[in-house]
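**Q** the sequence isn't on hand, but the structure is:
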């Protein structure tokens, strides 16, 4: 079999079980693809020795006949996940040289299931960004191009390296994290599937924190079935994470029947934004028609507090970031600035943080510190928390009225060019999260499914939002949408 790196998880798993291919062959195919794809800057710490060692062990395990679904499958790990003995920098200069002595719970669960780690993937610094342009490693680049235009496009952010690697077939799947849309937006930009599970479904232990009440890990895969397979391995209760839910993890793959007859799908009127491109509007309508044709009932719904979601998010997330990032002070680990004669501890903190954090991280830390300060705590932070409660109640009311899932666009546009949204106006970049942040604020599961191409030949995604803890049902609705959309486009290889 040639081009083994182009397989999805389910196809590769079945080929491994039949003995048509070995994990070592799969892994070598991916490692070669990674070596040939430096132009994408997706893999930033390559671990070929670890990969081949794990692949050999997986082949033995498969021969023994007791291998779980993920056994022997080569994947990439976002640089936000701590991986024992392997650089884990969260794409930041301040964590230069940091090699943890422990493994994150999610990456450990994947390793225990026999998954093969190919290396660490590029991302926005501390997961703060929507375009993968804030990384200490430089920009991750999308494998897609606009027609015959050579301009480099963003793969989205913050999980840009994960998105680029999966879309370019450098790995069979990848881990991502989602604080305000960082799995779903990049997945939509590169034509792959990405699911953010319910808050608490995956352990956050060992994942470098951005905003602790919003962060959630999830898989980024080539299709919905693969997302179901990988998500099941990533989920589960973890005593080391106090926000981790003590709930049984269902067999998500077994729930993919494609039958959504009688399901109620809500279309929120508040997501019809001023200036929304006609192509996004058209795709959204077509998605609703596809679900209707599959037997679902389409109903109009209202989520009245949606318009306050972005401002609330951009108060809460920086506030939690400013608190979480206080630990990076040059004392215990990571980078420490060169000090001048006579400098004391205050100067060490100031210089280390000034040179260690990039501009976007500094901006968010300052905003967060400001909204948490004595005079502004009530005016900003507490008010944002109250708005968050109202947004959560909007969803609860809709689900209580019998709606099973909500269909929205995943992004307000197709992928834009790197450098097109400059630092001059960060708010323009923040608007990229307009359809995704509500899901994090309410702690709900959300999935992005590729559903079409725009007139320039770039992928567009649709988002489905599900009831809490009902990822299986959400994945099944996404599976029906995927089957109806029939999206098979791949980027032309230029790298």
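**A** Structure's in. What do you need? None of these values were measured; they are calculated from a predicted model.

**Q** going by C-alpha atoms from here, please, whenever you check contacts or count neighbours.
**A** Noted.

**Q** where do the strands sit along the stretch 351-495 of the chain?
**A** Using DSSP state E, counting those that start in this stretch, the strands found in the stretch 351-495 of the chain span residues 405-409, 446-453, 459-466.

**Q** okay, the ones you listed in a markdown table with distance to residue 215 next?
**A** Below are those laid out as a markdown table (distance: least, Cα to Cα, whole Å):
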| stretch | distance to residue 215 |
| --- | --- |
| strand 405-409 | 21 |
| strand 446-453 | 13 |
| strand 459-466 | 17 |
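
**Q** tally of neighbours for residue 277?
**A** The number of residues packed near residue 277 is 12, by other Cα atoms under 10 Å.

**Q** doesn't residue 412 make contact with it?
**A** Yes: in terms of Cα atoms under 8 Å, residue 277 counts as a neighbour of residue 412; the distance is 7.4 Å.

**Q** do you have the helices of the stretch 251-400 of the chain handy? List them.
**A** If you assign secondary structure with DSSP state H, counting those that start in this stretch, the helices in the stretch 251-400 of the chain sit at 278-293, 309-324, 345-356, 359-371, 383-400.

**Q** buried set for the third one?
**A** Spelled out, it's helix 345-356. Buried positions in helix 345-356, judged by neighbour count with 16 or more other Cα atoms under 10 Å: 348-349, 351-353, 356.

**Q** now do the longest one
**A** For helix 383-400, a neighbour-count test (16+ other Cα under 10 Å) marks 384-385, 387-388, 390-392, 394-396, 398-399 as buried.

**Q** gap between the closest residue to residue 493 other than its chain neighbours and residue 165?
**A** Using Cα to Cα, 6 or more residues apart in numbering and skipping residues adjacent in sequence, the residue nearest residue 493 is residue 143, 7.3 Å away. Between residue 143 and residue 165 the computed distance is 8 Å (Cα to Cα, to the nearest Å).

**Q** and if you look at residue 56?
**A** Distance, residue 56 to residue 165, by Cα to Cα: 23 Å.

**Q** residue closest to the middle of the chain?
**A** Relative to the mean C-alpha position of the chain, the nearest C-alpha, by Cα atoms, centre = their mean, is the one of residue 183, at 2.1 Å.

**Q** from what I can see that residue touches residue 176, true?
**A** Yes: using Cα under 8 Å, residue 183 and residue 176 qualify as a contacting pair, with a distance of 5.7 Å.

**Q** between the two, what contacts are shared?
**A** Shared contacts of residue 183 and residue 176 (Cα atoms under 8 Å, 6 or more residues apart in numbering): 159, 218-220.

**Q** residue 210: which of the residues you listed is nearest?
**A** Within the shared contacts of residue 183 and residue 176, proximity to residue 210 (Cα to Cα) peaks at residue 159, which comes in at 13.2 Å.

**Q** ok, second structure coming up, stack it against the first:
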């Protein structure tokens, strides 16, 4: 099982394994896992092996290699790759091959990572269970009858199933953190603008962020070092210096760190007792590490989900208008005129959840309703950001749950959009405020399903998250547990 990127690097530098041998191991793991978990939409064995051979040859020649040399990495199928299809797991883009790479993919290639393929997801990143994919559902490696979460379910399942030590996901309202919690791995949503969105097929442009997924905070920090930074082709990219995030993982002394606990979140209606116990245990661990624990509140927390589910569909309605059968995407056959071609192409190309969100967003933006819905949601969003600013004037980090429950059964919520949307209860706040947030393995429920805990930090303080996350993982072993062990 490919557990750790840091271990993969060590094996190569010590001569215990070559990049080709590691790539072969990854390919064998994917071939064994794919029929069961369906984590991938496309696997490129030929390209992966060619990259691995190049890494070995350059190492033998004494060349300087990138920081991810020979490390297998999977990429969510919402990020453009010029040598592989980018489908967003939708019929609308089935078979589409972009003419360019996303910035984060360019950075992976420059770091000499071995990109093994593209991972399954909820269609156009709209979902919380990876059940809306046109390429079939993805199953949770811990329990095949349960969801891996979404929308980055394939990216997370690829790590949890042991096929790669690192993967890239995207997080618009919790799409890295929620599946990370469901599958017992570590996942980061960075500060908005910290990682370039150039080449990311947009869902909600003011919320989307690309982030790393791995078993440990240390591995996430390694990948974050590669993908973070300014990109002039992305107008929302932050022109700020990027620290070495791996330095933050080398200390476990949290004395002087103030951690705010969202007590009210732990008492929310519908939260599973095992989730409450995991957060309570985490409080004890952080206190043992020297952190000061302070109760805090985010007064507008109850408005997170309704605010998100006005803003995100509104932006989706605008972003997905380009997929009309003429400019981009699937074109229906046999249409008699332009209007019917548009209508039939979108009806055939989009799935039910995408259609639902487009209609909600279009309504919220329509004449006579924009002030009542979209513009009011923007005002509430500013209040939510104010809550975070006030909290971070008192504490260094916020601690709470990631999800109300462990992974639910496949099919349980797919026909109940409201219950599905409530999976985002504790995650959408960070996206609305633009702050970074980290999901850490925090325990297990009585049936053995993973539970995640969430740390949130002020903008551009990912190092603080890696510091606290690594310290937590130095005293706990949840991130070392594997499915079927």
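**A** Okay, I see it. Predicted model, so just to flag it, every value in this text is computed and none were measured.

**Q** before we move on, back to that, and the residue nearest to residue 493 of the first structure, how many residues sit next to it?
**A** What residue 143 of the first structure shows, counting by other Cα under 10 Å, is a neighbour count of 27.

**Q** ok, it to residue 27 of the first structure distance?
**A** Counting by Cα to Cα, the gap between residue 143 of the first structure and residue 27 of the first structure amounts to 21 Å.

**Q** likewise for residue 263 of the first structure?
**A** According to Cα to Cα, residue 263 of the first structure and residue 27 of the first structure sit 40 Å apart.

**Q** now do residue 403 of the first structure
**A** Here the criterion is Cα to Cα. By it, residue 403 of the first structure lies 43 Å from residue 27 of the first structure.

**Q** again, but for residue 271 of the first structure
**A** Separation of residue 271 of the first structure from residue 27 of the first structure (Cα to Cα): 42 Å.

**Q** between these two, which one's more packed in?
**A** Neighbours per residue (other Cα under 10 Å) separate residue 271 of the first structure from residue 27, with residue 27 holding more: 29 against 19.

**Q** which residues touch the counterpart of that one in the second structure?
**A** Across the two structures, residue 27 of the first structure finds its equivalent in residue 23 of the second structure, going by TM-score structural alignment. The contact partners of residue 23 of the second structure, by Cα under 8 Å, 6+ apart, come to 48-49, 52, 70-72, 114.

**Q** do the same with residue 143 of the first structure
**A** Contacts for residue 143 of the first structure (Cα under 8 Å, 6+ apart) come out as 40, 153, 155, 164, 167-168, 190, 491-495.

**Q** what residue of the second structure matches up with it?
**A** Mapped onto the second structure by TM-score structural alignment, residue 143 of the first structure lines up with residue 141.

**Q** what separates its match from residue 180 of the second structure, distance-wise?
**A** According to Cα to Cα, residue 141 of the second structure and residue 180 of the second structure sit 12 Å apart.

**Q** returning to that earlier point: what's the closest of the buried residues of helix 345-356 of the first structure to residue 122 of the first structure?
**A** Taking Cα to Cα as the measure, residue 356 is the one of the buried residues of helix 345-356 of the first structure closest to residue 122 of the first structure, at 17.4 Å.

**Q** tell me the contacts of that closest one?
**A** For residue 356 of the first structure, the set of contacting residues under the criterion of Cα under 8 Å, 6+ apart consists of 92-95, 335.

**Q** map residue 234 of the first structure onto the second structure.
**A** With TM-score structural alignment as the criterion, the equivalent of residue 234 of the first structure in the second structure is residue 227.

**Q** tell me how many other residues crowd that match.
**A** Counted by other Cα under 10 Å, the residues lying close to residue 227 of the second structure total 22.

**Q** leaving out the residues flanking it, which one is nearest to residue 215 of the second structure?
**A** When the adjacent residues along the chain are set aside, residue 215 of the second structure lies closest to residue 185, with 4.7 Å between them (Cα to Cα, 6+ apart).

**Q** tell me the residue in the first structure aligned with the one you found.
**A** Across the alignment, which pairs residues by TM-score structural alignment, residue 185 of the second structure is matched by residue 192 of the first structure.

**Q** go on, residue 65 of the second structure?
**A** The alignment partner of residue 65 of the second structure in the first structure, by TM-score structural alignment, is residue 67.

**Q** hang on, that match in a strand?
**A** No: according to DSSP: H, G, I helix; E, B strand; the rest coil, residue 67 of the first structure belongs to no strand; its state is coil.

**Q** in the stretch 1-150 of the second structure, mark out all the strands, start to finish.
**A** Taking DSSP E, counting those that start in this stretch as the criterion, the stretch 1-150 of the second structure carries its strands at 40-43, 72-76, 114-119.

**Q** can you list the ones you listed in JSON lines and add distance to residue 371 of the second structure?
**A** Supplementary listing: the strands of the stretch 1-150 of the second structure in JSON lines, determined by distance: least, Cα to Cα, whole Å:
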{"stretch": "strand 40-43", "distance to residue 371 of the second structure": "40"}
{"stretch": "strand 72-76", "distance to residue 371 of the second structure": "35"}
{"stretch": "strand 114-119", "distance to residue 371 of the second structure": "38"}
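
**Q** wait, which of the ones you listed is closest to residue 295 of the second structure?
**A** Counting by Cα to Cα, residue 295 of the second structure lies closest to strand 72-76 out of the strands of the stretch 1-150 of the second structure; the figure is 36.6 Å.

**Q** relative to strand 114-119, how tilted is that closest one?
**A** Compare the direction of strand 72-76 of the second structure with that of strand 114-119 by axes from the mean of the first three to the mean of the last three Cα atoms, to 10 degrees and you get 30 degrees.

**Q** name the residues that touch strand 72-76 of the second structure?
**A** The contact list for strand 72-76 of the second structure, computed with Cα under 8 Å, 6+ apart, reads 22-23, 26, 113-121, 152, 154-155, 158, 164-170.

**Q** by how much does it deviate from the first structure on average?
**A** For strand 72-76 of the second structure, the mean distance to aligned residues of the first structure following superposition is 0.6 Å (mean Cα distance after the TM-score superposition for the first structure).

**Q** circling back to that earlier point, could the strands of the stretch 1-150 of the second structure go into CSV alongside mean neighbour count and distance to residue 425 of the second structure?
**A** Rendered in CSV, the data for these read as follows (neighbours: other Cα atoms under 10 Å; distance: least, Cα to Cα, whole Å):
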stretch, mean neighbour count, distance to residue 425 of the second structure
strand 40-43, 22, 28
strand 72-76, 29, 23
strand 114-119, 28, 25
